[in-house]
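Engineer: Have a look; sequence and predicted model below, questions after that.
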Amino acid sequence: MNARTQDATREIHMQVMWNRLISVVEEQAMTLLRTAFSTSVREAGDLSAGVFDPQGRMLAQAVTGTPGHVNTMAEAVLHFIAEIGRDRMYPGDTYVTNDPWKGTGHLHDITMVSPSFKGDELVGFFACTAHVVDVGGRGFGADGKSVYEEGIQIPIMKFAERGAVNEDLIRLLRSNVREPNQVVGDFFSLAACNDVGHRRLIAMMEEIGLSNLDDLGEFIFSRTRTAMLERIRALPQGSWSNELATDGYDQPVNLAATVSFGDDLVHVDFTGTDGQSRWGINVPLIYTKAYACYALKCVVAPDIPNNWASLELFTVASPPNILNAQRPAPVSLRHVLGHMVPDLVLGAVAKAMPGQILAEGAAALWNIHISARPVAGQDGRRAEMLMFNSGGMGARPTLDGLSATAFPSGVHTMPIEATEQTGPITVWRKELRPDSGGAGEYRGGLGQIIEIEAAPGHEFDFSAMFDRVGHAARGRDGGQDGAAGRVELDDGTQLKPKGWQHVPAGRKLILHLPGGGGLGDPARRSESARAEDISKGYVTEKSE
């Protein structure tokens, strides 16, 4: 066999092992989906899973999961290694935290990291994250004035050592949360997720005859870096800025970003963004960076696998502000403004690459946390429930925007049946919202209308986590804005887009989710597309 044939054979062999590694982490994620207690994980896929080398560099991520979890997890593993210390790591260990600044940005996300040993040698780490239904404190909402009010804080520590679970931590959890069985169950699901990844990795290494992952890691990182540099060097060189207004909590918040292409890097600077809020809508930089990198990768290299080498070429900077919140700022709803970061960043990129970037969309999930209980004096059921709902995406350069689609988070919607099963509520209506997509040559995606009522004899409080109520998604290149959102009761009472509020027995909560912005001059929309919009009910006759 000549040298060229040997090189080609090795290349194929390494690529096969890389694919095997991705299948290992996908099975890791599927374990979490199958065993999770919270509907946000098992129904919506609000999770991440990945495998890392002994230095804490992400080798591969599961396709299942959200950018906010995956890209923060990629940085979080380094914090675990630094705080636990290599000399205190043993086979059978699992480590845990929900530290917003060293994990995924708020207390409701649990990150677990497990070392993977082959014999006595540390060959890597597995990590996973998931959103749990409750962490105590005020509950999932923006009303806290510091992180100390938002729930129990778990510093980086051992969930299990040499296979023995930390029972003291379990007792603390049970004493601090409203849904102890769900929360503790999800902790064990996360640990099982990493264990499955470890067992599949060791089986793969033994089958192939690998003693460690060094050569495979070098192959993954070198190929990724070469491909990424090729894409970055093909970009226009320079800097472009953009601003985006959001609803904030009690007053609007302005976000600003400057994107720079050059020197074999893509850099984002959030200087000019409004200062830190006194409410829980602040965003730790680790989460801001996660979504900034995701937006850039969608443009620069959507087809190149996401790992340490691809993320390394994106850098982010920010002075202390609402996108770089400093401890102990309240951060419970960090996702609301965090999900706006891609629209903010892509708005700057659109100036560098005109005609190639989608319009703004609803962006932030319209999450709703419902705390249901029986009316005083009546028997009934108490429950904590979480629903993930999505507005419309912005129109794309050659296609309409997707309706009721979670961009940029990528989570699934929760089936009504699964939501109703978890507590005493009825979802009377969940349908597309006509006329909510911005007009354009390509129409923005539609939002939804959702109608919720407590079961007979019950009432509920809910935490509103909504945006795009006072500031609609903007169209691009002549496209019109999408429809703004609205929150109200069925008697017409207007409610706030953020904060805990009450829905009395017999009243229905109605959510009108925002639509995405249109792209291009509406006069250029084809007659066939206009007719189809009307025939499908996306656009009504009166709006034409």
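Structural biologist: Cool, got the structure. Residues are numbered from 1 along each chain as shown.
Engineer: Every contact and neighbour count from this point should use C-alpha atoms.
Structural biologist: Fine.
Engineer: mind listing the helices in the stretch 201-350 of the chain by residue range?
Structural biologist: Along the stretch 201-350 of the chain, counting by DSSP state H, counting those that start in this stretch, helices occupy 214-233, 285-300, 308-312, 334-338, 341-352.
Engineer: wait, the chain
Structural biologist: 3-35, 39-42, 67-84, 167-176, 180-208, 214-233, 285-300, 308-312, 334-338, 341-352, 416-422, 527-535 (DSSP state H).
Engineer: Let's have these in TSV, adding mean neighbour count and distance to Leu399.
Structural biologist: Shown next, in TSV, are the helices of the chain (neighbours: other C-alpha atoms under 10 Å; distance: least, C-alpha to C-alpha, whole Å):
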stretch	mean neighbour count	distance to Leu399
helix 3-35	17	30
helix 39-42	24	30
helix 67-84	22	23
helix 167-176	14	48
helix 180-208	19	38
helix 214-233	16	24
helix 285-300	24	16
helix 308-312	20	28
helix 334-338	25	26
helix 341-352	24	16
helix 416-422	14	29
helix 527-535	13	11
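Engineer: how about JSON lines for those, with distance to Glu149 added?
Structural biologist: Shown next, in JSON lines, are the helices of the chain (distance: least, C-alpha to C-alpha, whole Å):
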{"stretch": "helix 3-35", "distance to Glu149": "29"}
{"stretch": "helix 39-42", "distance to Glu149": "23"}
{"stretch": "helix 67-84", "distance to Glu149": "23"}
{"stretch": "helix 167-176", "distance to Glu149": "12"}
{"stretch": "helix 180-208", "distance to Glu149": "18"}
{"stretch": "helix 214-233", "distance to Glu149": "41"}
{"stretch": "helix 285-300", "distance to Glu149": "20"}
{"stretch": "helix 308-312", "distance to Glu149": "33"}
{"stretch": "helix 334-338", "distance to Glu149": "15"}
{"stretch": "helix 341-352", "distance to Glu149": "26"}
{"stretch": "helix 416-422", "distance to Glu149": "26"}
{"stretch": "helix 527-535", "distance to Glu149": "47"}
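Engineer: Included below, for side-by-side comparison, is a second structure:
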Amino acid sequence: MKKVHVQDPIDLEIKWQRLIAIMDEIDNATIKTAFSTIVSDSHDFACILLDSNGNSICQSSFSPPDFCVIIPSTARKIINKIGKENINDGDVLVTNDPWIAAGHLPDYAILTPIFFKNKLIGFIGTIAHLADVGGHNGDIIANDVYTEGLCIPPSKLVKKSFENNFLFNIISNNTRVPDLVIGDLRAIIGTHKLGKNRIEEFFNDYKLNNFIKLSSVIMGNSEELLRNKIYKLKNGVYKYNLNIDGYFDIVTLNVSIKISDYDIYVDYTGSSTQTHRASINCVYNVTHSSTMYPFKCALAPNIPNNTGLFKPIHVFAPKGSILNTTFPHPVQARAKTTNNINQVIFGALSDVFGEYSQAGSGSIWPFSVFGTDDSDNTFSCHILPHGGRGAMKNMDGLLPIAFPHNSVVTPIEIMELKSPVIFEMKKLIPNSGGPGKYRGGLSQQINIKNISDKTIKARIRPDKIVCEPKGLNNGLPGIRGKVIYNGHEIREFPIFDFKPNDKIELILPGGAGHGNPKDRSKKDINKDLELGYITEEHCKSYYH
């Protein structure tokens, strides 16, 4: 067993928590200053502190887990492309290249260098989902990445404290909502300035000259803690495969996981090949980050993320597969695929993870409306509703909640204020959670109506409408999702005209059950009946 060595653990914890607090302050400032609903309300962004080599030290407490793993590798690629010697105080670096950053064009990576006493000591990194990047505006049907919008290679958005007007103009001229996009970029630049000031105060208070020693200790301790957790697991090879919706065709995710002493090797050989028919392909960056999250949940839930934490986990996905797509395959809707990676990991390691194993969850269904309202004002609004969460070995699945992300549902009042739609209904669906010893989380139904006199555009990206969330250990699946448009179920989801008085009903998938339904306690069954989570008929069918 490896021994964790911590030098002055109290001092380390004080410094570490102060740095996390600085990232939380940047996070909160971003929410308050951003322009778009996807950033300010849905919280589709992350803030990370990195050392001068691009290794993550800490993140904000609210950052989406996938971004937290991606930002360090993105930072290193940007630094290598631009050259550390060419980075100056006052610069702000940017890219949205999917193969460098977060896997699709709307996710912009913004990197601000931190200088102290004229020396580069680190970076503040943010990945944020911007409201619109041109192209086909997020349509899932695409043949290549060129149709999906503007791609910015690693560049300087700000040069020595002066905005790069040429680049700002390119971005502004290639979006339908320049006020939102440029507003969000400037908000992030401003919050990074706040963070730089706080880091300078930190260095002065502790009389530090660089992050290298602190970063090394944090990463080293985190790595050893995780290796010790892995060492307690049973060595072996564990396999699982899962069919998921895809778009035109069913997609298979196949995994083989080898646990070997202090390391874990994850191999996705056998998964479906990449496709030119729909934008559901995943770059390796996103596959890698999505793989880390279930291990983080099960093995290290209380250890803050940093680069060292993920060193013991090694991920391989064959080049040209749907989990390691090659340029220029379309990638806009990559989350339809990567949001299911956690399910194959939990499926393969359900016995190994024990109480932390989780059945399949209902997905996030990104829904957006955009266009011009009755006053000819341009708008673009997003909401990220969730299905029910999968049950665990000793706990019912949670009611609709984001998983495997921690995105926030834009408040209905904000959507109705900023776009010409009204939400006529938002309710839990009885019997939607998969039966099991522990029941899957209930899903929800959301009814939306266009109340303007104009036809606007709408986009919905559903999941699990063909392949339902899968149960574990004899637990049963949650319900499949459905999309009802003007009373008729639809199964294809390009961007569509949302006409005056048209209605769309979103029936999201339910979380799957864990364990045999016949083993569910009478107390839990009666509580579900009392709360209206299940009906008497459903109870008789599955629990008696």
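Structural biologist: Noted; the coordinates are in hand. Bear in mind the structure is a predicted one, so any value in this text is a computation, not a measurement.
Engineer: overall similarity of the pair, as a TM-score.
Structural biologist: The TM-score (TM-score structural alignment, normalised by the length of the first structure) is 0.95; 533 aligned residues with a C-alpha RMSD of 1.7 Å.
Engineer: Do I have it right that Trp308 of the first structure meets Met58?
Structural biologist: Yes: using C-alpha atoms under 8 Å, Trp308 of the first structure makes contact with Met58 at a distance of 4.9 Å.
Engineer: what residues are shared contacts of these two?
Structural biologist: Ala74 (C-alpha atoms under 8 Å, 6 or more residues apart in numbering).
Engineer: For Val259 of the first structure, find the nearest of the helices of the stretch 201-350 of the first structure.
Structural biologist: For these, the distance to Val259 of the first structure is smallest for helix 341-352, at 6.3 Å, taking C-alpha to C-alpha.
Engineer: mean deviation (superposed) between the closest one and the second structure, please.
Structural biologist: When the second structure is overlaid, helix 341-352 of the first structure sits 1.6 Å from its aligned residues on average, using mean C-alpha distance after the TM-score superposition for the first structure.
Engineer: What helices and strands are in contact with that helix?
Structural biologist: strand 238-246, strand 253-262, helix 285-300 (3 or more C-alpha pairs under 8 Å, 6 or more residues apart in numbering; DSSP states H and E).
Engineer: what sits up against that helix?
Structural biologist: With C-alpha under 8 Å, 6+ apart, helix 341-352 of the first structure has contacts from 236, 240-244, 255-259, 268, 288, 291-292, 294-296, 356-357, 360-361, 363, 408.
Engineer: mind running it again at 6 Å?
Structural biologist: Trp240, Ser241, Asn242, Leu244, Ala292, Ala295, Ile357, Glu360 (C-alpha atoms under 6 Å, 6 or more residues apart in numbering).
Engineer: So for Ala439 of the first structure, which of the helices of the first structure sits nearest?
Structural biologist: helix 527-535 (10.1 Å).
Engineer: Ile510 of the first structure is nearest to which of the helices of the stretch 201-350 of the first structure?
Structural biologist: Nearest to Ile510 of the first structure among the helices of the stretch 201-350 of the first structure is helix 334-338 (19.8 Å), distances taken as C-alpha to C-alpha.
Engineer: and for the closest one, what span of the second structure is it aligned with?
Structural biologist: On the second structure, the counterpart of helix 334-338 of the first structure by TM-score structural alignment is residues 334-338.
Engineer: Trp141 of the second structure is in contact with Ala278, isn't it?
Structural biologist: Trp isn't right for residue 141 of the second structure; it's Ile. Yes: taking C-alpha atoms under 6 Å as the definition, Ile141 of the second structure is a contact partner of Ala278 at 4.7 Å.
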